[in-house]
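Colleague: Need a 3D model of the following:
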Amino acid sequence: MSINCIRTLIEDAQVTHGDKIALVLNEKSMTYSELYTKVNQVAYYLNELNLPKDSRVGVYSNKGIEQVIAILAILSTNYILVPLTKLLKPEQIEYIINDCDIKCIITDKLKLQSIEEISFDGHIVSYETSDKQIPSFEEIFKYYNKPYVCDINGHNNALITYSFGVSGTPKGIVISHRNLIDSARVVSGYLDLKEEDVISGLLIFNLDYGLNQLFCTLYKRATLALHRFILAGDFFNHIIDDSVTIIPLMPINITQMFDEEMQRLPSAELFANVKTITSSGGNVTHKMISECKKLFTNANFYSMHGLTEAFRSTYLDPSQVGIRPDSIGKAISDVELYVINKDGKECGVREVGELIHRGGYIYKGFWNAPEQNEQRFKSIQILKDVINLEGQLTDEIVVASGDYVYKDEEGYFYFVARHDNMIKTRGFRVSPLEIESAVAKNIPQIEQCAIFSIDNELIEEEIIMVYSASSEIAPKEILFELKKHLASYMIPSRVIYKKSLPLIQSDKNKINIDELKKELEI
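Modeller: From the prediction side, this is the model:
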């Protein structure tokens, strides 16, 4: 067994900390020993399906202890985990299933109906026993009690996570077992996590930031307290009741916590146990940081910046958050960052260029996406005018991030813009083309459609839709239709009608977004 895999952490934890609480969800809890046993039972069952090596297995369900068991069970086999966020609609799930050829889906009763709406002929496993003759965890826990042994290599593919790319369809990024263990190691290090810590499991497990909370918990033999954010009051009760010490957030969560319409905030004394707050998935504002510090008076605030193609590039030390809140910080351990111009030369101080990520935590590449791989994963030769490449070694891969940044006099990085037109909202990356495609397919009355964003401090960017048609359509009708086909975070906040849209003179097939913004004074 490789030491560079999550499976090793599970095995070691049940030996050294078997009686310690690993997971908490409301009144339910599970020790490391109990977790190990149930993970083995599900992994044993999955192996008995006799799927080909490296088959993809999806997890499509609401958050819960069973979801964690499913994730860890798949990572204990030679299959590949594909997390499917519950926010996605059936047609989006169907795309992912077909794109990476998912052979099995683990789900719950609530999502069984969504799966039945699509054409999926693979294996289905449910957490609960249903009346549809579908195997369940309840049955597996009852009948599968044989010893389970596995052997996993760190360089093998472990996980494919999907995000939305410039092509308008989700693109899966392939992550190895070694990537997962490395990310847990580095985060546990710079956050100084301890085994007595209780980490809030607020984030969803569809992307690496959320999954990293689970892996850091295992790495340090800590406790993960799961929570589903619905109301801010419930979230505050979760922090108090579960004695949470580490709170990982996205900027949208901070906005939800301090909603101006919410009633009086709890006393800061109730949160004295909280020692660390982390934020990733978008830019945090000075207001967000200030509000967190007022309520969580003993907590250090870490602002972090990651890439789709690599787990993480930078973090801003808490000592600098008040001094330079707009900075994304400096490179994390084992990473070198460079800012280069279009000629491949290193940019000077405060000169904007593309961020190049070299060193650790680089993922293996995009699944079935050679164009994206060619665009983002580059030979080390891209830095030939910046660093000394002795020995003509060319096999090292770096990430050309597509993020445009600059560096100040003290070496701190600042994010400026994306190379493409991706929209960052509520912690998600959204492709305008994905929304435009949904409009074209499902609302034929609309002749032309433009999707773009404007700044919104509360959610980072606000999605705007402008369309032309023979006559105006009620915005409520458009949004009602789009909600059938798109995740909630992809729904435009404003819908604007125009008889005609401005076009780019050099390409009459493209809408002139800049001109459109001027016309609308946005």
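Colleague: contacts and neighbour counts: CA atoms only from here.
Modeller: Noted.
Colleague: Of all residues in the protein, which one is nearest the centre?
Modeller: Computing the C-alpha centroid of the chain and ranking residues by Cα atoms, centre = their mean puts Leu207 first, at 2.8 Å.
Colleague: Relative to Tyr143, how far out is it?
Modeller: Leu207 sits at a distance of 32 Å from Tyr143 (criterion: Cα to Cα, to the nearest Å).
Colleague: cool, and Lys109?
Modeller: For Lys109, the distance to Tyr143 under the criterion Cα to Cα works out to 21 Å.
Colleague: Which one's more surrounded, those two?
Modeller: Applying other Cα atoms under 10 Å to Lys109 and Tyr143 shows that Lys109 carries more neighbours, namely 14 against 11.
Colleague: where's that one relative to Thr169, distance?
Modeller: 27 Å.
Colleague: picking up where we left off before, tell me the contacts of the residue nearest to the centre of the chain?
Modeller: Residues touching Leu207, when contacts are defined by Cα atoms under 8 Å, 6 or more residues apart in numbering, comprise 83, 161-162.
Colleague: now swap in Glu91 and tell me
Modeller: Contact analysis of Glu91 by Cα under 8 Å, 6+ apart lists 118, 485.
Colleague: Check the secondary structure at it for me.
Modeller: For Glu91, the assignment made with DSSP: H, G, I helix; E, B strand; the rest coil gives helix.
Colleague: That one and Phe141: what is the separation?
Modeller: Using Cα to Cα, one gets 32 Å for the distance from Glu91 to Phe141.
Colleague: the longest helix in this protein is where?
Modeller: Counting residues, the longest helix in the chain under DSSP state H turns out to be helix 32-48.
Colleague: And this one, please, so the two structures can be compared:
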Amino acid sequence: MKPLDPIPKPIDHVLCGGAQTVALIEKTRRWTFDDVERAVSSVAGWLAAQALDPSARIATWLPKTVLACVMPLAAARAGLVHVPVNPALRRAQVAHILADSGAAMLVTQDGRAATLTADDVPAPCRLVPDAAVPLGASGPGRSAHDPGALAALLYTSGSTGRPKGVMLSHANLWLGAVSVAHYLRLTPEDRVLGVLPLSFDYGQNQLFSTWFAGAAVAPLDYLAPRDVVKAVTRVGATTLAGVPPLWVQLLEAEWPADTTLRRLTNSGGALTERLVRGLRARFPRADLYAMYGLTEAFRSTYLDPALIDEHPDAMGRAIPFAEVTVVRPDGGRAAPGEAGELVHAGPLVAQGYWRDADRTAQRFRPAPAWTQSGGIAVWSGDTVVEGSDGLLRFVGREDEMIKSAGNRISPLEVEEAVLAGEEAREAVAIGVPDPRLGQTIVVALAGDPDDEAALRTRLRALLPSFMQPVRYVWRAELPRNANGKLDRAAIRGELSA
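Modeller: Coordinates of the predicted model:
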């Protein structure tokens, strides 16, 4: 394992594997680190020839092609700012990102470009077909950019308001790659199957952390869980990252008796105990990493796989380069067992929201005086508690907490109780306005409504009366956002109507 070096570099230096070692696996070609380095150089040279202003924003709206994988490094090498757009988005969302970022160029496929109207593309923004960007020409070598310079805007799929661009520096991206490669113990022998969107910080980091470790990544756009199963076998994948809805689907898929998977990582939502038990049973030879993160600070905590069987409800401790504290509402440090807001300080903290001083001031504020890192911290809005064992546990988002009859109720606690049985595959609990109680609990579920009577009977024995849902809304599937997470905002809007 490489040493944990806290000194950041420009992100285009992240290709750290042997020259002839495989770095990128396509269906029809395996690209070595030399190959990928030449592609980065070629695209950076092409970008430099486009007469763009320094730090201009370059948007890409692409599936997981080689160009989509190398553009984050090429744009950074050319002194530009990359804006990856989730390929699952549609024209209205793309138009918002182009206008908000002030993108000078959108690189996309002809079919996607054809879905945009003239009003969707701001006048200064050029549409460039991906086929026009060369991967085999000559170009500049590794850059000497200031690690503190802006390198990327990642647009969040926030639960309220329009997506906002999180400003990430070279240092943010570099140290995130070093941190993850270190605590996941990635080695050059690993093969990482990349199923998450590259516009998602978790998905993009898979490229960077894998390449920093000198390992290979196999990007995959998939339609069904069986596509993931087949890809694991085809590439000999050792590592797979997912969000909880994907794990639910993969546990329902048919797998061979044994797989090459030796490492599973989760973020984008807490794993339920049922999911932990299911994954451990299905993949007994794989280490399972539960993680917690937010785009504004990339990632905050992880749970050592050796602890997950005994502590399936925990989100662990701070990752390398992160300082995580629990803060009471009065600003004091929370004691063990006392709930408070998770505050993340240190060099992984982003530079704020692009052209949004008001929302930046709300989320990015000075760290508590007792922190070692100091400086500006991300105040997450998430309620957590640190146990006497030193492990953090998620309670809920402050804006999602249910307030009923004077009680503050964690939706996660209700959801875990619902999912502890066999009646539903997925569940989202929300509070809806009630003139007498303030809010009542409504649960959206994926499953068979014929099982509701059994569910109600089980929960009466499991939860106190004030935590009992008053209504269940059954669906064949629950809605997801573009990153594959359960779309809590959409569910809340539907159930509150």
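Colleague: Helices along the second structure, start to end?
Modeller: Chain-ordered helices for the second structure, with DSSP H as the definition, fall at 33-48, 66-77, 91-101, 110-113, 170-183, 201-212, 225-235, 244-252, 273-282, 357-363, 411-419, 452-462, 488-496.
Colleague: unless I'm mixing things up, Gln372 of the first structure is touching Phe366, no?
Modeller: Yes: using Cα atoms under 8 Å, Gln372 of the first structure and Phe366 qualify as a contacting pair, with a distance of 6.8 Å.
Colleague: So which of the two has more stuff around it?
Modeller: For Gln372 of the first structure against Phe366, the residue with the higher neighbour count under other Cα under 10 Å is Phe366, and the figures read 23 against 16.
Colleague: Map that one onto the second structure.
Modeller: With TM-score structural alignment as the criterion, Phe366 of the first structure lines up with Tyr353 in the second structure.
Colleague: mind listing what that match touches?
Modeller: By Cα under 8 Å, 6+ apart, Tyr353 of the second structure lies in contact with 164-167, 359-360.
Colleague: What subset of those is buried?
Modeller: Of the members of the contacts of Tyr353 of the second structure, the ones counted as buried by neighbours, 16 or more other Cα atoms under 10 Å, are 164-167, 360.
Colleague: circling back: now distance to Ser300 of the second structure too, for the contacts of Tyr353 of the second structure, in JSON lines please.
Modeller: Supplementary listing: the contacts of Tyr353 of the second structure in JSON lines, determined by distance: Cα to Cα, whole Å:
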{"residue": "Lys164", "distance to Ser300 of the second structure": "20"}
{"residue": "Gly165", "distance to Ser300 of the second structure": "19"}
{"residue": "Val166", "distance to Ser300 of the second structure": "16"}
{"residue": "Met167", "distance to Ser300 of the second structure": "17"}
{"residue": "Arg359", "distance to Ser300 of the second structure": "20"}
{"residue": "Thr360", "distance to Ser300 of the second structure": "19"}
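Colleague: distance of Tyr292 of the second structure from Met105 of the second structure?
Modeller: Look at Tyr292 of the second structure and Met105 of the second structure: by Cα to Cα, they are 33 Å apart.
Colleague: measure the residue mapped onto Asp197 of the first structure from the second structure to Lys27 of the second structure for me?
Modeller: If you follow Asp197 of the first structure across to the second structure using TM-score structural alignment, you land on Asp190. Between Asp190 of the second structure and Lys27 of the second structure the computed distance is 18 Å (Cα to Cα).
Colleague: Among those two, which residue is more densely surrounded?
Modeller: When Asp190 of the second structure and Lys27 are compared on other Cα under 10 Å, the one with more neighbours turns out to be Asp190, at 21 against 11.
Colleague: residues of the longest helix of the first structure that come out buried?
Modeller: Of all the residues in helix 32-48 of the first structure, those buried under the rule 16+ other Cα under 10 Å are 32-47.
Colleague: For Arg228 of the first structure, state which of these is nearest.
Modeller: If you rank these by distance to Arg228 of the first structure using Cα to Cα, Leu35 comes first, at 20.4 Å.
Colleague: who touches the closest one in this structure?
Modeller: For Leu35 of the first structure, the set of contacting residues under the criterion of Cα under 8 Å, 6+ apart consists of 22, 69.
Colleague: ok, so what distance separates it from Ala22 of the first structure?
Modeller: Applying Cα to Cα, the value for Leu35 of the first structure to Ala22 of the first structure is 8 Å.
Colleague: cool, Gly411 of the first structure as well?
Modeller: For Gly411 of the first structure, the distance to Ala22 of the first structure (Cα to Cα) stands at 39 Å.
Colleague: Met257 of the first structure too?
Modeller: Remark: distance between Met257 of the first structure and Ala22 of the first structure (Cα to Cα) = 26 Å.
Colleague: who has more neighbours, these two?
Modeller: Neighbour count, other Cα under 10 Å: between Met257 of the first structure and Ala22, Ala22 has more, with 25 against 20.
Colleague: just checking, the more buried one touches Thr31?
Modeller: Yes: with contacts counted by Cα under 8 Å, Ala22 of the first structure reaches Thr31, the gap being 5.0 Å.
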